Structures are given as C-alpha cells and as structure tokens.
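A.B. asks: Got a predicted model here, sequence first, then my questions.
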Amino acid sequence: MATNITWHENLTHDERKELTKQGGVTVWLTGLSASGKSTIGCALEQSLLQRGNNAYRLDGDNIRFGLNKDLGFSEDDRNENIRRISEVSKLFADSCSVAITSFISPYREERRKARELHDKDGLPFVEVYVDVPIEIAEQRDPKGLYKKAREGIIKEFTGISAPYEAPENPELHVQTDKQTVEESAKIIIDYLLEKKLIK
C-alpha cells in the first residue's frame, strides 16, 4: 500500500451539489446473467440524460475492456472486479452524477462492502435486484453463456456451477419476466424522485 501520498483538499460534495444542481447516487443493478441488468441500465441512463440529469453507466463492456482488463473470472478476480467498480461508482456519485452499475455481483458480502464505501462518505446507494427465474435467463442467453456452462466449457458460472446470493433487503426489486425494460427503468426513476435523489 502506498504511503507517500497526500489527500488534496478541493471542493466539498455539498459545494459540487450547489454548482451542478444535482446530487450524486449509485444505482447498483445486480442479478443473474441475462436478467436484463445492462438493458435496464441503458434505458435508465438514456431516460436520466433526457431529463437533464447527469448519469453514466458502468458495466462489463466498458470496465473489462479497460480498467479491469487484467482480471479473469476466478472468485478472487471477480471480487476485485466488484471492489474496483465500487470505488469508481463512488467517485461518480461524489462528482454528483448518477452512477449506474450493471454487474452480476453475486456475493452479498461484496455488495455490502460497496454500500459501506458509499455510506462512509454519505453518498446514497440504491441496490436494485433485477430478478428473473433462471429458466427464463437460460432461454434468453444472448451470449450463449448458459449453454457453455451446461456443456462444462465455462467452469464457474453464476446460477449453474457458482452461487448467486440474492439481495435480502434491496431498495428495489424488479422482475423482468413480468415487467418491461421501460417499466423497470421507470420504477427506478420514480424511486429516485421520491427520495429526492434527482430532480
């Protein structure tokens, strides 16, 4: 761990809020592969931007091709992936953006650490359980990952050969076998408005 570093004081979060006319929040979408997390994240980001809110989506496509391209899919690497995402989403929230994360993030402990990281700095953290029966997720299987997992090509695959620990007390629970993408995004926006996390 680096010891020759010094924290540089700058604008406070409250000063940023005043200047940007927006608070910051992380919306953490968690669920099985093919549950609809990224699709909802895209719709949510577009809706927020169209409303005039500053928002940015973080998911496997823009994280694992860049920041986390050095990580594999072992349990340790997946945990480190989530740790880094937690830190980056906290920075976005601190900058008064709506950070939208779309990651399986299968372990409650790692999601708890992400929440605590935000709580420590007084930044809102909204966990959204994107729920779908695994049978439906397998039918969707847009990347063919479930098929590869069933064939043993992918050894550790969440929901098949590796666990998924569903949230016990998420702020929001959307069911993508019963709700459309637009309905799911609206549920999240309505919650953010109700809690005065966006205007």
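C.D. replies: Nice, I can see it. Numbering: from 1, shown residues only.
A.B. asks: all contacts plus neighbour counts: C-alpha atoms, from now on.
C.D. replies: OK.
A.B. asks: now stretch 21-40: how far from the chain's centre is it?
C.D. replies: Centroid separation between stretch 21-40 and its chain, computed with C-alpha atoms, centre = their mean, to the nearest Å, is 4 Å.
A.B. asks: ignore the last one, stretch 189-199
C.D. replies: Between the mean C-alpha location of stretch 189-199 and the chain-wide mean there is a distance of 17 Å, by C-alpha atoms, centre = their mean.
A.B. asks: Nearest the middle, which residue of the protein would you pick?
C.D. replies: The structure's the chain has its C-alpha centroid closest to Thr101; by C-alpha atoms, centre = their mean the separation is 2.3 Å.
A.B. asks: Which helix or which strand is home to that one?
C.D. replies: strand 98-102 (DSSP states H and E).
A.B. asks: ok, and what's touching that strand?
C.D. replies: Where contact means C-alpha atoms under 8 Å, 6 or more residues apart in numbering, the residues beyond strand 98-102 that reach it are 24-30, 37-38, 41, 45, 53-60, 85, 89-90, 92-93.
A.B. asks: Got another one to weigh against that:
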Amino acid sequence: MDAAPNIVPFDPIITQQDRHIMNAHKSGLVWFSGLSGSGKSTLAHQVEAKLYQKGIRSYVLDGDNVRSGLNSELDLSPEGCRENVRRIAEVAKLMVDAGILVFAAFIAPYEESRRFVRELMAGWSYFECYVKCSLEVCEQRDPKGLYRRARQGEIRNMTGISAPFEEPANPDLVVETDQYVLDACVERVVDFLNQQRLIILR
C-alpha cells in the first residue's frame, strides 16, 4: 500500500532562519566530489576543524563512515552508488534545515547523481566542489590500498579503474589537491564560503 496519501508534513515552529540567527552563520551543503585518494575527506575534515575554532557549526558526512552504517548494505554497482548519493543527499538536506553547514565527502561518480543533488537542494545553499586530482597521483597515494587491489582484480566497479568517473562539467569550486598543499586547499574552501556569505570570518 502506498503510504504517500497518508503522510502530511508537520509545519515547524522553529525555522531554518531562526537557527541561522541563533548560530550567527548560515547553513548549507558543500559536496566534495572526486576520485578515491583525491583528498575529499581530508580536506572536508580540515575545513571543519578550522571552522570549529571560529565557532561555526559544521559536520562532515564521510563516504566510508556512512557506508559502515546507514548505507552498509549497498554495493559499488552503478545502482548502489546512485542510491548511496540519494540517501546521503536527503540526510544532508535535513541537516542543512537544522542550521548546520554540511560537508559531504563522496565520490559521486555519475553526473546524473550530482544533478539529482543539485535539483534536490534547489532554493537552498548548495555548492559542488570538485576535488581534482589526477588518477596517477591518486594511485600513488592509494591510502586504503584500493587501487592496488582493483588492479589485481580483487575489487570490482572501482571508480577510475573498472568503473567511470564522469568529471564535473560546471562545479562551483575546483580544488586541485595534486597542485597545492593541504593548507592552501583549506584556505581556498574557507575563502569560498566567505564569498558565498555562508560564514563571515575576519
């Protein structure tokens, strides 16, 4: 039985704007997309740490962390990847409504999925950050040994090896982690958040 006709969303008393006033900063979603090993999680967590020191309420939704819980049953097939992105986008939207600045660090290899997130967040503060790093450098880093195992045939549907990564065509921000040191990349993201008026740091 379809439950949709019986679902009536409750109108909140406290709004997103109320939370922005309480926090003294806006909420929003920044989606860090890029190959495994490009530095998405490292960058997102370092930005979170810097903002924490400034009293900014933010939170990182990390790919491996989410797949170890909420999305633990999903595989790496195209369908599994799309559902992974869909679920985390819905969770992130709730967190943005709660007044939090959310950083989602997920490969999100398909343009279709990234377009879904952008459409879902229409009217909300949403920005796509392409963490750009060459496959060669990502393989050299290989912090989890995934590329090595994929080359040996132990992992199927490995993005960049046996599965595609559709490079973002029009991201809001590009951070080249194979060209700049981590501190410079963090500053680039923080400066961008300032420019978008999500935060105000002096």
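C.D. replies: Ah, there it is. Worth saying up front: this structure is predicted, and the values here are computed from it rather than measured.
A.B. asks: corresponding residue for the residue nearest to the centre of structure 1 in structure 2?
C.D. replies: Residue correspondence to structure 2 (TM-score structural alignment): Thr101 of structure 1 is matched to Ala104.
A.B. asks: Where do the helices of structure 2 begin and end?
C.D. replies: Chain-ordered helices for structure 2, with DSSP state H as the definition, fall at 16-23, 40-53, 63-67, 78-97, 111-120, 135-141, 146-151, 182-195.
A.B. asks: want to throw those into TSV with mean neighbour count and distance to Asn157 of structure 2?
C.D. replies: Supplementary listing: the helices of structure 2 in TSV, determined by neighbours: other C-alpha atoms under 10 Å; distance: least, C-alpha to C-alpha, whole Å:
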stretch	mean neighbour count	distance to Asn157 of structure 2
helix 16-23	14	39
helix 40-53	18	19
helix 63-67	15	16
helix 78-97	18	8
helix 111-120	16	17
helix 135-141	15	15
helix 146-151	16	8
helix 182-195	16	29
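A.B. asks: Go through those and name the closest to Met158 of structure 2.
C.D. replies: helix 146-151 (6.3 Å; C-alpha to C-alpha).
A.B. asks: mean deviation of the closest one from structure 1?
C.D. replies: Using mean C-alpha distance after the TM-score superposition for structure 1, helix 146-151 of structure 2 ends up 0.8 Å from its aligned counterpart in structure 1, as a mean over the superposed pairs.
A.B. asks: so that helix matches what in structure 1?
C.D. replies: When helix 146-151 of structure 2 is compared against structure 1 (TM-score structural alignment), it corresponds to residues 145-150.
A.B. asks: which residues are contacting that stretch?
C.D. replies: Among residues not part of stretch 145-150 of structure 1, those counted as contacts by C-alpha under 8 Å, 6+ apart are 138, 141, 154-157, 160-161.
A.B. asks: swap the cut-off to 10 Å and go again
C.D. replies: Counting contacts by C-alpha atoms under 10 Å, 6 or more residues apart in numbering, the residues outside stretch 145-150 of structure 1 that touch it are 33-34, 134, 137-141, 151-161.
A.B. asks: out of everything not next to it in sequence, what's closest to the equivalent of Arg57 of structure 1 over in structure 2?
C.D. replies: Using TM-score structural alignment, the partner of Arg57 of structure 1 in structure 2 is Val60. Here the nearest residue to Val60 of structure 2 in space, its sequence neighbours aside, is Phe103; by C-alpha to C-alpha, 6 or more residues apart in numbering that works out to 4.7 Å.
A.B. asks: burial of that neighbour, as a residue count?
C.D. replies: Residues lying near Phe103 of structure 2 (other C-alpha atoms under 10 Å) number 26.
A.B. asks: Leaving aside the residues adjacent along the chain, what's closest to Trp124 of structure 2?
C.D. replies: Excluding its sequence neighbours, the residue lying closest to Trp124 of structure 2 (C-alpha to C-alpha, 6+ apart) is Gly28, at 7.0 Å.
A.B. asks: ok, the one you found to Ile7 of structure 2 distance?
C.D. replies: Distance check for Gly28 of structure 2 against Ile7 of structure 2: by C-alpha to C-alpha, to the nearest Å, it reads 26 Å.
A.B. asks: tell me, stretch 25-42 of structure 1 lands on which residues of structure 2?
C.D. replies: With the alignment judged by TM-score structural alignment, the segment of structure 2 matched to stretch 25-42 of structure 1 spans residues 28-45.
A.B. asks: what's the first-to-last distance across that stretch?
C.D. replies: 16 Å.
A.B. asks: Output the residue interval of structure 1 matched by stretch 79-90 of structure 2.
C.D. replies: Stretch 79-90 of structure 2 falls opposite residues 76-87 of structure 1 when the two are matched by TM-score structural alignment.
A.B. asks: who's in contact with that stretch?
C.D. replies: Here stretch 76-87 of structure 1 makes contact (C-alpha under 10 Å, 6+ apart) with 26, 28, 58-60, 63-64, 67-75, 88, 90-91, 93, 101-107, 109-111, 113-118.
A.B. asks: let's go with 6 Å and repeat that
C.D. replies: For stretch 76-87 of structure 1, the surrounding residues in contact (C-alpha atoms under 6 Å, 6 or more residues apart in numbering) are 71, 114.
A.B. asks: That one vs structure 2, average offset?
C.D. replies: In the superposition against structure 2, stretch 76-87 of structure 1 averages 0.6 Å from its aligned positions (mean C-alpha distance after the TM-score superposition for structure 1).
A.B. asks: quick one: that stretch to chain centroid distance?
C.D. replies: Here stretch 76-87 of structure 1 is found 12 Å from its chain centre; the criterion is C-alpha atoms, centre = their mean.
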